[in-house]
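Trainee: sequence first, then the predicted structure:
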Amino acid sequence: MESNQVKDCFEEEHFGAITLDTSIFDAQGLRLESGLLKQLEQFRHRPTKLILCEVVKNEIFSHLIRDIKNAQTEIEKSLKQAKNHWQIEDEIINSLKNSIFRGREPQAIASERLNKFIEATSLELIEAQAHVKLGELIKKYFDAQPPFSEIGKKKNEFPDAISLMSLESWAEKNSTKVVVVTLDNDWKSFCKDSKWLVVVDDLAKALELFQNQPNAYAICKQLSEKHSKGELKDITEAIASALENEIWNLNIYPEASSAYRYEEEVTEISYEGFEFEILEEPKIIFRPIQFDFESLVVEAKLNVDVSVECNFYFFVYDSIDKDDVPIGSTYVNRQVALEVDVLVTLTGDLTKVNEDIEIDDVEVITTREIIDFGEVEPDWMHEDYEH
């Protein structure tokens, strides 16, 4: 069943739970404290539960540790470069490290963040031992039933199988359907044949399903119509201001090909404007994410025009000194359109559709953006060019 089909026939009382797989947490950058993942806190106060498989929880924990370690490595790398180029004393570098890391271990930070998320959302953990029968798992494996495939490394699919069988067993025992938010094709294949599990491949669309108050949709429609008439200046300006303020927080990763080893540095990101994407006809540009008559959180998808300048520094390996020797640099500018999601929080008397509403907050959801700078090489014509 496609997401739109689910929306057309969705009745919240038939769905006792919503769950996410690891792919959704990764797609949201593992930002448990902000963005769409923070919006899951609404299920703390709903009859619908947020549930999570034991395997998925452990995968999230592992991915958090990985990203925390990567961030630590990048910080230490930057401090090392600062020490060399700015001639900063070791004492100052060590003081900065102590101030940032405070002696904490990645495992401890990951555990603290995950536990806070579980508490904030009242998440219910589904343990495999209570729901998965070993005999059924082995049968699915040898019969190549979803999520196991006939080809490929089937042993790698055991975590998925354990998670999905846990979910289906939990749903059957509780006689309720579960919204499963996933990008994973193996999960989709399994849920397609399930009586209890219904797939939605977009977290915002999944959250929209639970905003069953007519006013939420009516307000989104009204705002969309105002935009079509050029009467949405306040929200448009608030979004533009948020984009300008957050432009350097966009996770831009340059990619390029070269005959030489290089290091890259994004030196300039300029915001140049945005356009709303149409989410559905007739020209609806806002989607309700959370609604409680005092505030409404809506999602909008944007095409954001930016100019990105990146410096590339090239090296060759000196086999005698056993060190990399700089041979020059160049800079490249790219004009690109990025797909960016924003969450807009609106407040006011939301019991009435035509009442004035105020903009309480605009949150830019940052994701990993890879920009291809093409073929690069040292600028031999301008060796003295200062970057």
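Mentor: Arrived safely, thanks for sending.

Trainee: from now on I want contacts and neighbour counts done on CA atoms only, so please keep to that.
Mentor: Noted.

Trainee: how about the contacts made by residue 51?
Mentor: Listed by Cα atoms under 8 Å, 6 or more residues apart in numbering, the contact partners of residue 51 are 17-19, 123-126.

Trainee: among these, which ones are in strands?
Mentor: Counted as lying in strands by DSSP state E, out of those, are 17-19, 124-126.

Trainee: report the buried members of the residues you listed.
Mentor: When neighbours are counted using 16 or more other Cα atoms under 10 Å, the ones in strands among the contacts of residue 51 contain these buried positions: 17-19, 124, 126.

Trainee: with distance to residue 225 as extra columns, can I get those residues in CSV?
Mentor: Below are those laid out as CSV (distance: Cα to Cα, whole Å):
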residue, distance to residue 225
17, 33
18, 31
19, 33
124, 40
126, 43
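
Trainee: and of the residues you listed, the nearest to residue 85?
Mentor: residue 19 (48.3 Å; Cα to Cα).

Trainee: which element is the residue of the chain most remote from its centre on?
Mentor: The centre of the chain is farthest from one residue, residue 320, which by Cα atoms, centre = their mean lies 45.7 Å away. If you go by DSSP states H and E, residue 320 is not part of any helix or strand.

Trainee: next one: it from residue 294, what distance?
Mentor: Residue 320 is 70 Å from residue 294, where distance means Cα to Cα, to the nearest Å.

Trainee: do a quick rundown of the helices in this protein.
Mentor: Residue ranges of the helices in the chain, as given by DSSP state H, are 3-9, 22-27, 35-38, 54-86, 90-101, 106-121, 134-143, 158-174, 185-192, 203-209, 214-228, 233-246.

Trainee: nearest to residue 369, of these?
Mentor: helix 22-27 (11.5 Å).

Trainee: elements contacting that closest one?
Mentor: helix 54-86 (3 or more Cα pairs under 8 Å, 6 or more residues apart in numbering; DSSP states H and E).

Trainee: one more structure, for comparison:
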Amino acid sequence: MPYDAITIDTNTFIQTGIALETGLLAQLEQFKEAPVDLVLSEIVTREVLKHLQQMTKKGRDAGLAALTRLEQLQLVAEADRERLKQVAESVVDSREAARQRLARFLEATGAQAVRASHCSIDDLLKLYFAASAPFEPTGDKKFEFPDAIALLSLQKWAVDGGKRILAVSADKGWAAFAETSEQIDVEEDLAKALETLQEHAAAAEATVAKLMEAVVAGTQPDAANAIEEGLTASLADWVFSAEGSGSFYLEADSNTLRFGSYELAKIGDDYDITVVRLGHEIVAARIGATFTATAEADFSLAVWDGIDREYVNMGGASAETEIEFEGAFLVTLYGDLAGPLDDIDVGEVEVVEAIDSVDFGEIEFDYGDPDDFDALLESEPETEAAEEPAPAAGTHNGV
């Protein structure tokens, strides 16, 4: 069934980590020049901005604290400490940074705003008192008002323009509302929604599958290397929470994933491939995979002081563990898709689905490398050469 527009719910933005410039959300830029419109409810835009501002403030505070900590621990050469202060002073206001970032996304995607004023108060009240979707028949229905306003305003926009909308949302209320709407259908998976809007997606999917089959067989080493390099860089930047247990209070300071290998996932006999963008000599596809990686984390350890009623820092500890998890990556291919595989170049490779948290098990105090302590004991402090005492008065050399 053809659609004239696509819209995204707030929970879809959150599921992608509000990564506006990368991954699946970046693929929305195709709609700026496409016959299909990207429309966003004013409600969704406001909610995304609120979440983005919270994330930005948290990151800003953590970054400034890290810069201060670097200086306190004298981990930066004295000659560079002034530059460190300048970096701290140049950090912009988090609320303004979030507004500008969202504004750039809206401009890049050509998103059209659907004002909440499109929503009819009469229709809103009818849904509320009838406990019709997205309102639940039980529970506190006031929390459903934002969804109801968003959906009714989008439906009014579609009716006025004679359009059909494909909405991307994992919210059950949105899905239930769509069952009674002639203008809105709901798909909970963004990648599948994007594929639905692509013409000739089946042929492009077959080309991607053919290339991945060649990568697995080892007949396309350049493509294989490009994919592994992309996965290595992307996994290293993946954000996840580090967890552990032990006799100390633990707080993760930093963590990272070191790529090991991947195996393409299959649905039946076919690879799990979803075309999310298709243009002239370009295709972007989400590919399901099982990853192996080494997770590494640094923890700060503390104990509770019952007298001063505060946590006392006890140093740190590092941990690593081998993990395997289900996920997916986005690969962009360039070239003539109808031509030979050798003429297709692998472009951007980004991990778009991976592990949320890693349990590192028992974390104990790290006493350090014994060799470091032995070296410290054996080292002699540097001292300036003693000056030769001046001859005593009344004496001279050689006597």
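Mentor: It's in. From a predicted model like this one, the values you see are computed outputs, not experimental measurements.

Trainee: ok, back up a step: what's the closest of the ones in strands among the contacts of residue 51 of structure 1 to residue 55 of structure 1?
Mentor: Nearest to residue 55 of structure 1, judged by Cα to Cα, of these is residue 126 at 8.9 Å.

Trainee: can the ones in strands among the contacts of residue 51 of structure 1 go into a markdown table with extra columns for distance to residue 32 of structure 1?
Mentor: Converted to a markdown table, those look like this (distance: Cα to Cα, whole Å):
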| residue | distance to residue 32 of structure 1 |
| --- | --- |
| 17 | 19 |
| 18 | 16 |
| 19 | 15 |
| 124 | 16 |
| 125 | 16 |
| 126 | 19 |
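
Trainee: trace residue 252 of structure 2 over to structure 1, please.
Mentor: Matched to structure 1 by TM-score structural alignment, residue 252 of structure 2 sits across from residue 264.

Trainee: its match reaches residue 312, doesn't it?
Mentor: Yes - if you go by Cα atoms under 8 Å, residue 264 of structure 1 and residue 312 touch, sitting 4.6 Å apart.

Trainee: tell me which of the two has more neighbours.
Mentor: Taking other Cα atoms under 10 Å, residue 264 of structure 1 and residue 312 do not tie; residue 312 has more neighbours (22 against 17).

Trainee: hang on, that one packs against residue 265?
Mentor: Yes - at 6.5 Å, residue 312 of structure 1 counts as touching residue 265 under the criterion of Cα under 8 Å.

Trainee: mean deviation of stretch 220-227 of structure 1 from structure 2?
Mentor: In the superposition against structure 2, stretch 220-227 of structure 1 averages 3.7 Å from its aligned positions (mean Cα distance after the TM-score superposition for structure 1).

Trainee: if we can go back for a sec, name the nearest of the ones in strands among the contacts of residue 51 of structure 1 relative to residue 344 of structure 1.
Mentor: residue 18 (23.0 Å).

Trainee: now do the same contact list for that closest one.
Mentor: By Cα under 8 Å, 6+ apart, the neighbours of residue 18 of structure 1 are 48-51, 178-181.

Trainee: what lines up against residue 237 of structure 2 once you look at structure 1?
Mentor: Checking TM-score structural alignment: residue 237 of structure 2 goes with residue 249.

Trainee: right, I mislabeled it, should have said residue 72 of structure 2
Mentor: By TM-score structural alignment, residue 72 of structure 2 lines up with residue 84 in structure 1.

Trainee: assess the claim that residue 318 of structure 1 and residue 324 are in contact.
Mentor: Yes - if you go by Cα under 8 Å, residue 318 of structure 1 and residue 324 touch, sitting 5.9 Å apart.

Trainee: more neighbours: which of those two?
Mentor: Using other Cα under 10 Å as the criterion, residue 318 of structure 1 and residue 324 rank with residue 324 on top: 13 against 10.

Trainee: excluding its backbone neighbours, what's nearest the more buried one?
Mentor: residue 317 (4.4 Å; Cα to Cα, 6 or more residues apart in numbering).

Trainee: what's the neighbour count on residue 102 of structure 1?
Mentor: The number of residues near residue 102 of structure 1, taken as other Cα under 10 Å, comes to 10.

Trainee: verify the assumption that residue 374 of structure 2 is located in a strand.
Mentor: No - counting by DSSP: H, G, I helix; E, B strand; the rest coil, residue 374 of structure 2 is not part of a strand but helix.

Trainee: let me see the contact set for the alignment partner in structure 2 of residue 284 of structure 1.
Mentor: When structure 2 is aligned by TM-score structural alignment, residue 284 of structure 1 is paired with residue 271. The contact partners of residue 271 of structure 2, by Cα under 8 Å, 6+ apart, come to 209, 264-265, 287-288.

Trainee: for residue 312 of structure 1, same thing?
Mentor: Contacts of residue 312 of structure 1 by Cα under 8 Å, 6+ apart are 262-265, 329-331, 376, 378.

Trainee: and what of residue 234 of structure 1?
Mentor: Shown in contact with residue 234 of structure 1 (Cα under 8 Å, 6+ apart): no residues.

Trainee: alignment lookup: it to structure 2.
Mentor: Under the alignment (TM-score structural alignment), residue 234 of structure 1 maps onto residue 222 of structure 2.

Trainee: measure its match to residue 228 of structure 2 for me?
Mentor: In terms of Cα to Cα, residue 222 of structure 2 sits 10 Å off from residue 228 of structure 2.

Trainee: equivalent analysis for residue 340 of structure 2, please.
Mentor: Counting by Cα to Cα - residue 340 of structure 2 and residue 228 of structure 2 are separated by 22 Å.

Trainee: so these two - more neighbours on which side?
Mentor: residue 228 (16 against 11).

Trainee: excluding chain neighbours, what is closest to that one?
Mentor: Residue 228 of structure 2's closest residue in space is residue 261 (Cα to Cα, 6+ apart), at 8.0 Å.

Trainee: ditto for residue 268 of structure 1
Mentor: What sits nearest to residue 268 of structure 1 in space, not counting adjacent residues and going by Cα to Cα, 6+ apart, is residue 309, at 5.0 Å.

Trainee: quick one: residues contacting the one you found.
Mentor: Residue 309 of structure 1 makes contact with 266-269, 331-334, according to Cα under 8 Å, 6+ apart.

Trainee: inside strands: which ones of those?
Mentor: 266-269, 331-334.
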